[in-house]
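Trainee: build the 3D model from these lines:
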Amino acid sequence: MSIHKQVAVWTAKLDALGFDIGNYHVSLYWALLVVGVGLGVMVAGRAGNFLVRRLFRRMHRLDPTQQLLGEKLAGVGLWLLLGLLAIDFLGIDLTALAVFSGALGLAIGFGLQKTFGNLISGIIMLMDRSIKPGDVIAVGAGPDKTVGQVNRIGIRAVSVITRDQIEYLIPNELLMTSTVENWSFSTRDVRLKVPVGIAYGSDVALAERLMLQAAHEHPRVHPDPEPSVWLTAFGDSAIQFEIQLWIDDPEAGVGNIRSDVLKRIWGLFGEHGVHLPYPQRDVHIREWPGAPVRDS
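Mentor: Below is the predicted model:
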């Protein structure tokens, strides 16, 4: 018996193990065929996405945002095409299942509403380039603010990696509907403010020069625009200053620059006799226990 006839015999045996639902015959052969086609679609889809990704990465005339947008659109089109081919190969008549498919589609629509919303939001972000891989963004406010670098923009969420190497997955729709600080949207230059206080009686001009020296000596601080020092207030115990400096690599962190500048200021103040403030209070004693009472 030839291989073709053997396959036909086994197909007939597997097809006989089943039951009928209306005009449709559901059998073990059909179930195995569905599983096989499903696995084939998954393998073909992943391989196609890999080839599409490599193809767009070689298009050097496109910037990274355009490459990523092309990958996403081509990937969605590829999965839709493979799904339609699988339905056609299995011989599923969607017109006969119009009522069932309509109800199923409605249920899927409600269940995947957020998923489709995140998908469309991700495509829109890539099209208008409001957020792109490599950007440094801040989401939220106050102590709950999340600051990090965008690692990738997926179908459902944006991956943001903080300086603590914690990766946050923020839904695309949330980034579209809430206020987001993008530190590198139009330019990568970011201004930092470092507050410093000196004690009353210190040489103000000398303190300003030393603060500027500490800022200029840091390798990540821009020489243009130059750092500046502003006197902001006369506090209860200190003269308050603010050092304003510029950097162009916020993804490398901002707290470490403040720390380095402040440590350098500490050393320079100590070398030149500029004193740091400490709280001072004047206490007026109206009556001391056991002391003679004086006539007023």
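Trainee: CA atoms for contacts and neighbours, from now on please.
Mentor: Fine.
Trainee: how about the strands in this protein?
Mentor: Counting by DSSP state E, residue ranges of the strands within the chain are 18-21, 24-27, 136-139, 146-153, 157-161, 167-171, 180-182, 190-198, 228-234, 239-247.
Trainee: let's compare: structure for the following, please.
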Amino acid sequence: MEQEFTALRTAFVELWDLAQLQFQNLLLPSRLWQIAIIVGLVVAAWTLNAWCKPRMHEWMRGLEGRPKWQLRLLLTVNKRLKLIFFVVLIWLAVWTVRAYTPFPSRSYILALAGSLSLAWLGVVFATRLVRNPALRVVVRWGLWIYVTLYLLGVTEEVGAALDGIAFGFGDFRLSLLTLLKAAVLVSVLMVGARLVATSSAEQIRRNESISPSMRVLMVKVLQILLYGAAFFVALKVVGVDLTGLAVLSGAIGVGLGFGLQKVVSNLVSGVIILLDKSIKPGDVISLGETFGWINTLGARYASITTRDGKEYLIPNEDLITGQVVNWSHSNNFVRLDIYFGTAYGDDPHKVRKIAIESASEVDRVLTTRPPVCHIVGFGDSSVDYILRFWITDPTQGLTNIRGNVYLALWDAFQKHGISIPFPQREVKVLNDTVSVETRALD
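Mentor: Model prediction:
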């Protein structure tokens, strides 16, 4: 412990001496005027930004039909106009000074400022690949600090100081430098893994020879493998012993297994659903009172959208253990039944023929599987029928096709003089006594 403290103190002393030496070098006359030029260029970049930024913003408002990535890039450029102007101006100054003087020291500070500003600008655009805003900020500041230290030539001294800040348990030692390296490598590898996973997922989704459920499963397995490999490779590169990590993760896994049984059950159920292909994106299902289309199959839940625009998140376990009606599992043929009644005075043979003809003329009703109509009973006030017909597009809705068939029956019955009875009540007053009779009127 004492040796580590001594090494840490030595590293900080070296950094302090180096900082004092660099500050003294800045006070040389040949470098003071370079600093003055940099200050002037900062003012010029600020002025150009104040003039150009609002005009560019108004121009961007008029852009329509452009891809999102182009709009995001233009927005990033608009936000970083000051830095862009400064980079251009500083390198023009460097090339101008070098053209009129052969001494490198006369342009050293200008070139250093140009390199730093150019590196910072490159980091800004490179970190746009990181989607997560919080992670993007961490990666951006980490890269800014690293490139600054690298261009100033103090990476070894700062690395030695950070490596001196450490704690250990037995033979295990973890320093601040190791943590920073791990964070940077994990972030970079995660970004690379995301790019590979995104491009591969798009190719898998476009492959029509693979079933929709297998596409979802392949994408998820690919993401898990890439992200897991990026994480462990980064830890291995920075020198973290994965043996102890494996033991620790095993113990944590046992605890999480007991505490997150429902979550694990949903995860396993999701894998089973994808493997047995019982439910896939695009299917129309009914689960209890919920009827809708499956948008996505997630690791924990399935997203189902109903016709009224509501989106339900159904746990995968419910899809495994509950009774699910999949209207498009093996084929898209769906039979629908509607019930109606006519008066006893109407010819049932004629009623059946008219019902079948009127249903066959409705759009979406299959004629290859023609409708059928049967008498199902003699009611108190009507002869009861059932009309059955087939459709192949349940995704277009069930209630609307039933309504259209009912409307076609109504029009056909009105045309052919077939009546639909309904009960009515008559109130008779006899000798100041009220009696109520119910009868069916044709």
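Trainee: returning to that earlier point: got the strands of the first structure as a markdown table, with mean neighbour count and distance to Q6 of the first structure columns?
Mentor: A markdown table is the format used below for the strands of the first structure (neighbours: other Cα atoms under 10 Å; distance: least, Cα to Cα, whole Å):
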| stretch | mean neighbour count | distance to Q6 of the first structure |
| --- | --- | --- |
| strand 18-21 | 10 | 20 |
| strand 24-27 | 14 | 19 |
| strand 136-139 | 21 | 63 |
| strand 146-153 | 21 | 50 |
| strand 157-161 | 22 | 50 |
| strand 167-171 | 17 | 52 |
| strand 180-182 | 16 | 64 |
| strand 190-198 | 18 | 73 |
| strand 228-234 | 15 | 87 |
| strand 239-247 | 21 | 74 |
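Trainee: now those strands in a markdown table, with distance to W266 of the first structure?
Mentor: Shown next, in a markdown table, are these (distance: least, Cα to Cα, whole Å):
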| stretch | distance to W266 of the first structure |
| --- | --- |
| strand 18-21 | 84 |
| strand 24-27 | 81 |
| strand 136-139 | 30 |
| strand 146-153 | 28 |
| strand 157-161 | 32 |
| strand 167-171 | 35 |
| strand 180-182 | 32 |
| strand 190-198 | 10 |
| strand 228-234 | 16 |
| strand 239-247 | 14 |
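Trainee: nearest to V37 of the first structure, of the ones you listed?
Mentor: Each of these was checked against V37 of the first structure via Cα to Cα, and the shortest separation belongs to strand 24-27, namely 15.3 Å.
Trainee: counterpart of G397 of the second structure over in the first structure?
Mentor: Under the alignment defined by TM-score structural alignment, G397 of the second structure is paired with G253 of the first structure.
Trainee: give me the nearest residue to that match, chain neighbours excluded.
Mentor: R163 (6.7 Å; Cα to Cα, 6 or more residues apart in numbering).
Trainee: in contact with that neighbour, which residues?
Mentor: Under the criterion of Cα atoms under 8 Å, 6 or more residues apart in numbering, the contact list for R163 of the first structure reads 148, 251-253.
Trainee: one more: P223 of the first structure?
Mentor: With contact set as Cα under 8 Å, 6+ apart, P223 of the first structure has these partners: H216.
Trainee: map it across to the second structure for me.
Mentor: In the second structure, P223 of the first structure lands on T367 (TM-score structural alignment).
Trainee: which position in the first structure pairs with G341 of the second structure?
Mentor: In the first structure, the residue paired with G341 of the second structure according to TM-score structural alignment is G197.
Trainee: need the contact list for the closest residue in space to that match that isn't next to it in sequence.
Mentor: For G197 of the first structure, the nearest residue in space outside its immediate sequence neighbours is Q240; the separation is 4.5 Å by Cα to Cα, 6+ apart. Contacts for Q240 of the first structure (Cα under 8 Å, 6+ apart) come out as 195-198, 231-234.
Trainee: aligned to Q240 of the first structure, what sits in the second structure?
Mentor: With TM-score structural alignment as the criterion, Q240 of the first structure matches D384.
Trainee: roughly how far does that match sit from H374 of the second structure?
Mentor: Spatial separation of D384 of the second structure from H374 of the second structure under the definition Cα to Cα, to the nearest Å is 9 Å.
Trainee: what is the burial count for the residue lying closest to L81 of the second structure once chain neighbours are set aside?
Mentor: Leaving aside its chain neighbours, L81 of the second structure sits nearest to N49 (5.8 Å; criterion: Cα to Cα, 6+ apart). Neighbouring residues of N49 of the second structure were enumerated by other Cα atoms under 10 Å; the total is 22.
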